[in-house]
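>>> What shape does this take:
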Amino acid sequence: MVHTNALRLLSVCLTLVPSILAWSTGVQPGQIQNLVTFGDSYTDVVNIADGGYAWPTYAAGYGPFNLYPFAKSGATCSNNLTYRPFPPVFESQIPTYISEINNGSLKLDPNTTIYTLWIGTNDVGANALETGSDPGVTVVDTVECAVNWVSALYAVGARNFLFQNMIPLQNTILYSANSYPNRYWTAERNTTAWNVQMTEVTNAGNAISRLLLRGLAPALPGAHVGLFDSYGLFTDMYNNPANYLNGTAPLNVTGCVHSCVFNLNESTGDPGVCTIANGTDRDSFLWYDELHPSEQSDRIVAREITAAIKRTSDEWTTWFS
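Okay, here's the model as predicted:
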């Protein structure tokens, strides 16, 4: 007869197996103390694009984590692919980080530090792939560049990575079928064609990044590589706003907090006719303006990124190593 205590021990061990298996990849609960962020205006904590605080600021508080922000508004992955007059990830943000590591002004323990990247919105958008502004460059090129961010930081000692894929940009006002002339594009265009193309590009790009990250992870000994499904999260927010938005105005996923309608072909120097939601009404909107998530959306991003890092939820995250 098996001893009662042995049965209890076996029961406890079997109960723990799912948790052990769940933590066999990815960072461990309580491991991360430092958050280092790269990307564009969706992540920039200085030139803030949501009218309040950017998601890394909230995540730093939720963690809590020590925040080291390198993301810059307007950025693409590389200006050698899609040129914009803003600090790109490869020609500016990564070199700045490496310089601070080398000169000793930034000292981070690789084991307790995680690196995030949210890039692609400017690479695939207006004045880039969407409008054919960089002939010969494809979404394959821009996504490969983004995934190479992992290898570039791994080479200088980073070991924990969370890659944020592109949101459903076709659901932003700028790229919707019902779009209007706005601060980001005033020239005449076929809004239906833009919407269809953006749907194809975001889905293709995200599928490529998943495959590339899955293939890359085993080649980086000691690294933890995760994919945060921004596309899935924002799709769920779009389809089920009552689960995420909590403002005092009617919930709105097709308009924005700060909307400005221009006359067709009007100079963007004129603000156009603007409508602005104020106070707690702002938290009823998925979008802040025609391109950027609202502050309430960024709170949700911060909450889910924090949950992924602390391993309290992997609902939107896949760990490849």
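>>> C-alpha from now on. contacts and neighbour counts both.
Will do.
>>> ok, residue 12 - how many residues close by?
Per other CA atoms under 10 Å, the neighbour tally for residue 12 reads 11.
>>> An error on my part: the question was meant for residue 14.
Residue 14 has 11 neighbours, counted by other CA under 10 Å.
>>> Helix, strand or coil: sort out it for me.
The three-state label for residue 14, taken from DSSP: H, G, I helix; E, B strand; the rest coil, comes out as helix.
>>> where's it relative to residue 6, distance?
Residue 14 sits 12 Å away from residue 6 when distances are taken as CA to CA, to the nearest Å.
>>> center of the chain - which residue?
Centroid-nearest residue in the chain: residue 118, 3.7 Å away (criterion: CA atoms, centre = their mean).
>>> Which residues are in contact with residue 113?
Contact partners of residue 113, counting by CA atoms under 8 Å, 6 or more residues apart in numbering, are 32, 33, 34, 35, 36, 158, 159, 160.
>>> Please name the residues that touch the residue nearest to the centre of the chain.
38, 39, 40, 42, 43, 163, 164, 165, 166.
>>> isn't the last one right next to residue 123, touching?
No: using CA atoms under 8 Å, residue 166 is not in contact with residue 123, being 10.5 Å away.
>>> more neighbours, these two?
More neighbours surround residue 123 than the other of residue 166 and residue 123, with 28 against 24 (other CA under 10 Å).
>>> Report the contact partners of that one.
76, 77, 82, 129, 142.
>>> one more to put side by side:
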Amino acid sequence: MSPSLSLFILGLGLISVVRAQSPVWGQCGGNGWTGSTACASGFVTSMRYSQCVPSSSAPSSTGSAPPASTPSSSVKANYWFSFGDSYTATAFSPDSTPPQPSNPMGNPSFPGGTATGGPNWIDYDTVTFNNSLVLTWNYAYGGATIDANLAPPYTPTVLSLTDQVNEFLNGAAKKPASAPWTGENSLFSVWIGINDLSWSWWQTGDRLAYSDTLLDAEFALIQKLYNVGARNFLFLNVPPFQRSPYSLEGSNTTAPILQGVIEDFNTKLVQRVQDLKANNTGVTTFLWDSYEDFNKILDNPTQYGFRDATAFGSGDDLFWG
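Next up, the predicted model:
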């Protein structure tokens, strides 16, 4: 939702007093929303996500991070624990301000530090395209690989998926007051593998067998999450970055080889997700096929508002940053 549309919905909430009103924490706008855009007396529409929040919890107009607070027992929050690389990262620090109703991304202030310079997919899903209060702990780190011992990141300071999961296990996994999550009201998502395959596809040895090595490490971490109570898992596969300008600048064989490695990894990921559910009780899994959806856009870029499939830089009409 654009800022102007958010302002418009806020205005409707102020003037349409005769309409049915949404209760505190109730939805009052968003993609496809056809219900009330007015909030009950004493509450205001949040500017960051279309939901009615108490006046005292409304986000600051300055955009600065609010002080830490704990969701009250009456707030039916859902908790999202996210892991990944720069496609997901928002520069969140688990040692700083935790997610809370007035800033569901926690820190930094929405949308955080992203590779796009603006909201990324997890920002939008937490703040805009949601039907309930979602508090997101986003451990994703730019440049991350699954394990630095298997695929070294571009700099040793990068937190791998292994590091990110350990951060969670040493913090929010213990269910502090700011994150009283349960297996039923929490989601654990992982979007990883892009940097691993970018580093490994051209190495010597059996590249397809290496996909198994990477996935062994990833799902050993997923098992640790399950062991502390995680039950709902969202996985995102590797997008077709063989079609990126960077990959296309290589030799004529670069893109086809890279494509084969990515597709092999994604096929094996599907099986690992199925095995996770089959071998553990009470597990619900979701898999978003970013590979297919990216290809749909790249095959018809102008249909989706992009200039073409290969231009890159800064601009709303460029697919590649």
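>>> Distance from stretch 156-165 of structure 2 to the middle of the chain?
On the basis of CA atoms, centre = their mean, to the nearest Å, the separation between the geometric centre of stretch 156-165 of structure 2 and that of its chain is 16 Å.
>>> before we move on, the earlier item: relative to residue 251 of structure 1, which of the contacts of residue 113 of structure 1 is nearest.
Lowest distance from residue 251 of structure 1 to the contacts of residue 113 of structure 1 (CA to CA) belongs to residue 35, with 31.7 Å.
>>> Regarding that closest one, which helix or strand does it belong to?
For residue 35 of structure 1, the element it lies in under DSSP states H and E is strand 34-39.
>>> buried sites along the helix or strand following that strand?
Under the assignment DSSP H and E, the closest C-terminal helix or strand after strand 34-39 of structure 1 is helix 55-62. Neighbour counts using 16 or more other CA atoms under 10 Å place 55, 56, 57, 58, 59, 60 of helix 55-62 of structure 1 among the buried residues.
>>> now, among those, which is nearest to residue 154 of structure 1?
Out of the buried residues of helix 55-62 of structure 1, the one with the shortest distance to residue 154 of structure 1 is residue 56. That distance is 21.5 Å, counting by CA to CA.
>>> In structure 2, what sits opposite the closest one in the alignment?
Residue 56 of structure 1 is assigned residue 122 in structure 2 as its aligned equivalent, the criterion being TM-score structural alignment.
>>> mind listing what its match touches?
Taking CA under 8 Å, 6+ apart, we find residue 122 of structure 2 in contact with residue 88.
>>> related to what we said a few turns ago, mean shift of the strand holding residue 35 of structure 1 relative to structure 2?
Here strand 34-39 of structure 1 is compared with structure 2 after superposition; its mean distance to the aligned residues, by mean CA distance after the TM-score superposition for structure 1, is 1.2 Å.
>>> contacts for that strand?
In this structure, residues lying in contact with strand 34-39 of structure 1 by CA under 8 Å, 6+ apart are 43, 56, 60, 65-73, 75-77, 89, 93, 108, 112-119.
>>> Chain neighbours aside, what residue packs nearest to residue 231 of structure 1?
Spatial nearest neighbour of residue 231 of structure 1, chain neighbours left out: residue 167 (4.0 Å); criterion: CA to CA, 6 or more residues apart in numbering.
>>> any idea what the aligned residue in structure 2 for that neighbour is structurally, helix, strand or coil?
With TM-score structural alignment as the matching criterion, the partner of residue 167 of structure 1 in structure 2 is residue 239. Assigned with three-state DSSP, residue 239 of structure 2 falls in the coil class.
>>> That'll do, ta.
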